[in-house]
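1. heads up, no residue letters with this:
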């Protein structure tokens, strides 16, 4: 699967003009993990995060020294959990009655600042 299929599963629209769009699925015995990443501007990244309907806005989380496993590394990217100042939001779509994402148990996003006012968005869902 590529970015288009992952975006469709998550019901997340990649912003027009986004670059470096990457997507993949990590197949697991219990549940597959869907990964999507792209570079866009701050405003569009915040809109993507807000569309997830999380109870809390994007916020800086204490970063982990070592993530539980490699996910985004398969896309040639650093794991967002270890990036300094990466902002995070997560949500259980069924818990917030988001019928668009009824097949998604959990979805989270990380937003990390890049050069020239751009940010990289990392989305992970299962």
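-> On my side now, so go ahead. Owing to the predicted nature of the structure, the values given are computational and were not obtained by experimental measurement. Residues are numbered from 1 along each chain as shown.
2. CA atoms for contacts and neighbours, from now on please.
-> Fine.
3. residue boundaries of the strands in this structure?
-> According to DSSP state E, the chain carries its strands in the segments 19-26, 33-41, 59-60, 87-91, 107-113, 118-125.
4. Centre of the chain to the second one, how far?
-> With C-alpha atoms, centre = their mean, to the nearest Å as the basis, the distance from the averaged C-alpha position of strand 33-41 to the chain average is 5 Å.
5. quick one, it and strand 19-26 angle?
-> Using axes from the mean of the first three to the mean of the last three C-alpha atoms, to 10 degrees, the interaxial angle of strand 33-41 with respect to strand 19-26 works out to 170 degrees.
6. In TSV: the strands of the chain, plus distance to residue 2.
-> Formatted as TSV, the strands of the chain follow (distance: least, C-alpha to C-alpha, whole Å):
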stretch	distance to residue 2
strand 19-26	5
strand 33-41	9
strand 59-60	28
strand 87-91	22
strand 107-113	17
strand 118-125	14
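7. of the ones you listed, which approaches residue 47 most closely?
-> Across the strands of the chain, the minimum distance to residue 47, taken as C-alpha to C-alpha, is reached by strand 33-41, at 10.2 Å.
8. Distance to residue 5 and mean neighbour count for the strands of the chain - can I get that in TSV?
-> As requested, the strands of the chain are arranged in TSV below (distance: least, C-alpha to C-alpha, whole Å; neighbours: other C-alpha atoms under 10 Å):
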stretch	distance to residue 5	mean neighbour count
strand 19-26	8	17
strand 33-41	9	23
strand 59-60	28	14
strand 87-91	20	22
strand 107-113	15	23
strand 118-125	13	23
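9. I'd say residue 6 and residue 22 touch.
-> No - counting by C-alpha atoms under 8 Å, no contact exists between residue 6 and residue 22, whose distance comes to 9.3 Å.
10. got another, please set it beside the one above:
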């Protein structure tokens, strides 16, 4: 029985992965590989950026932060908030520690930038996908799970931090 359930889970997972891939491919311009608008799919909310994303996540970017970018995407079921900035590595690490990740940041194995797709692309902000970059560490946090009352309405925050050299780091946060 366990073997049957395992096979069923693998098949279900494969089907979902294929469907998500097809959905993402349908929303990509085949000539340039950049995301395009799809009817009925997620849409970027005009006029909402880093201020709204930081407000939703209840974070304050470090005073040393530069190149702060953000966006809000209204999706099928959830609204997704993106915020990214660069800062001295020490300030970025302090900022990340305040999010109280459930696990230590771990090295991210870069994915192929030519084939990697996502429904909420960082390219909307003119940034590369952190999953495709070198020297990136990642973690996640579920604020309600760790009883972080400051962020009780935030379901999940995915964290990426990239060493960009010269003692600086780029922080990427994606939350819903």
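-> That came through, no problem. All figures in this text were calculated on a predicted structure; none of them were measured in a lab.
11. Would you pull the TM-score for this pair?
-> Once the chains are overlaid, their TM-score stands at 0.93 when taken by TM-score structural alignment, normalised by the length of structure 1; 126 aligned residues with a C-alpha RMSD of 1.3 Å.
12. Now do the shared contacts for residue 6 and residue 22 of structure 1.
-> The overlap between the contact sets of residue 6 of structure 1 and residue 22 (C-alpha atoms under 8 Å, 6 or more residues apart in numbering) consists of residue 36.
13. Structure 2: matching residues for the longest helix that structure 1 contains?
-> For structure 1, the longest helix by residue count, based on DSSP state H, is helix 42-51. Under TM-score structural alignment, the alignment places helix 42-51 of structure 1 onto residues 89-98 of structure 2.
14. So what's the residue count around the counterpart of residue 4 of structure 1 in structure 2?
-> When the two structures are superposed using TM-score structural alignment, residue 4 of structure 1 falls opposite residue 51 in structure 2. The number of residues packed near residue 51 of structure 2 is 16, by other C-alpha atoms under 10 Å.
15. in terms of contact, does residue 162 of structure 2 touch residue 173 like I think?
-> No - in this structure, residue 162 of structure 2 sits apart from residue 173 without contact. The criterion is C-alpha under 8 Å, and the distance is 11.6 Å.
16. average offset between the longest helix of structure 1 and structure 2?
-> Mean deviation of helix 42-51 of structure 1 from its aligned counterpart in structure 2 after superposition (mean C-alpha distance after the TM-score superposition for structure 1): 1.1 Å.
17. Give the full set of residues in contact with residue 108 of structure 1.
-> When contacts are taken as C-alpha under 8 Å, 6+ apart, residue 108 of structure 1 is in contact with 88-91, 123-125.
18. can you redo the residues you listed as a markdown table with distance to residue 36 of structure 1?
-> Formatted as a markdown table, the contacts of residue 108 of structure 1 follow (distance: C-alpha to C-alpha, whole Å):
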| residue | distance to residue 36 of structure 1 |
| --- | --- |
| 88 | 15 |
| 89 | 15 |
| 90 | 14 |
| 91 | 16 |
| 123 | 5 |
| 124 | 7 |
| 125 | 9 |
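19. The residues you listed: which two are farthest apart?
-> Greatest spatial distance in the contacts of residue 108 of structure 1: 88 and 125, 13.5 Å, computed using C-alpha to C-alpha.
20. my read: residue 23 of structure 1 touches residue 3, true?
-> Yes - the pair residue 23 of structure 1 and residue 3 passes the contact test of C-alpha under 8 Å, sitting 3.8 Å apart.
21. and for those two, which residues touch both?
-> Contact with both residue 23 of structure 1 and residue 3 is made by residues residue 36, according to C-alpha under 8 Å, 6+ apart.
22. Which residues belonging to the helix or strand residue 3 of structure 2 falls within are considered buried?
-> Here residue 3 of structure 2, judged by DSSP states H and E, is contained in helix 2-26. Across helix 2-26 of structure 2, burial judged by 16 or more other C-alpha atoms under 10 Å covers 21, 23-25.
23. For these, give me CSV that also has distance to residue 103 of structure 2.
-> Converted to CSV, the buried residues of helix 2-26 of structure 2 look like this (distance: C-alpha to C-alpha, whole Å):
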residue, distance to residue 103 of structure 2
21, 28
23, 31
24, 29
25, 32
